[in-house]
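Participant: Sequence isn't available, so here's the structure alone:
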């Protein structure tokens, strides 16, 4: 990623707040994530990482959602606040 605050959701650490900039997913999974609130401009909080790093739990729009690496690595954002 270009800037120091740019990252994928997968790269986030517990307590980080990330503003979504782009989703590079296609098809049904893209539509499902957009419906759940993973839209450009939304703020996502990293709330829990599994011991092996996959899946990761996120909070978006007052809802907790766990995503696998395959999905979270394709959501790009900007670090807003570091816990």
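Facilitator: All right, it came through fine. This is a predicted model, so every value here is computed, not measured.

Participant: Please count neighbours and contacts with C-alpha atoms only from this point.
Facilitator: Fine.

Participant: OK, contacts around the residue nearest to residue 16 when sequence neighbours are not counted?
Facilitator: Once flanking residues are discounted, residue 16 sits nearest to residue 82: 4.7 Å by CA to CA, 6 or more residues apart in numbering. Residue 82 makes contact with 15-17 under the criterion CA atoms under 8 Å, 6 or more residues apart in numbering.

Participant: for comparison:
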């Protein structure tokens, strides 16, 4: 069984594949801009991700490996990404 969660809900060490970028439904201008920026950074459907590190205060920001890159995001930004968790190595 595979679990689908928002990347913002992931914990350190969680790995998976991006299955959706952005929020379904109508986009506000801010949401559309965030989605565009995430896509430019390489957060595309099918990309493998791993949560590497969580900040000390409120677990924010988070460091994520996206394929071969490392990117830091705030959890509210990571909530725009849906991933399918898996146990496989990247």
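Facilitator: The structure has been received and is ready for your questions. What you see is a predicted model; the values in this text were computed from it and never measured.

Participant: about what we covered before: now do the residue nearest to residue 16 of structure 1 against residue 30 of structure 1, distance only.
Facilitator: Using CA to CA, to the nearest Å, residue 82 of structure 1 is found at 26 Å from residue 30 of structure 1.

Participant: In structure 2, which residues correspond to the helix of greatest length in structure 1?
Facilitator: Of all the segments of type helix in structure 1, defined by DSSP state H, the longest one is helix 27-36. With TM-score structural alignment applied, helix 27-36 of structure 1 matches the range 32-41 in structure 2.

Participant: before we move on, the earlier item: who wins for most neighbours among the contacts of residue 82 of structure 1?
Facilitator: residue 17 (24 neighbours; other CA atoms under 10 Å).

Participant: gap between it and residue 59 of structure 1?
Facilitator: 9 Å.

Participant: Pull up the overlap in contacts between these two.
Facilitator: 44-46.

Participant: what's the neighbour count on the nearest residue to residue 25 of structure 1 once chain neighbours are set aside?
Facilitator: Excluding the flanking residues, the one nearest residue 25 of structure 1 by CA to CA, 6+ apart is residue 74, at 6.0 Å. Using other CA under 10 Å, residue 74 of structure 1 has 17 neighbouring residues.

Participant: surely residue 74 of structure 1 meets residue 23?
Facilitator: Yes: the pair residue 74 of structure 1 and residue 23 qualifies as a contact (CA atoms under 8 Å) at a distance of 6.0 Å.

Participant: Specify the local secondary structure of residue 78 of structure 1.
Facilitator: strand (DSSP: H, G, I helix; E, B strand; the rest coil).

Participant: Against residue 59 of structure 2, how distant is the equivalent of it over in structure 2?
Facilitator: Under the alignment (TM-score structural alignment), residue 78 of structure 1 maps onto residue 84 of structure 2. Separation of residue 84 of structure 2 from residue 59 of structure 2 (CA to CA): 21 Å.
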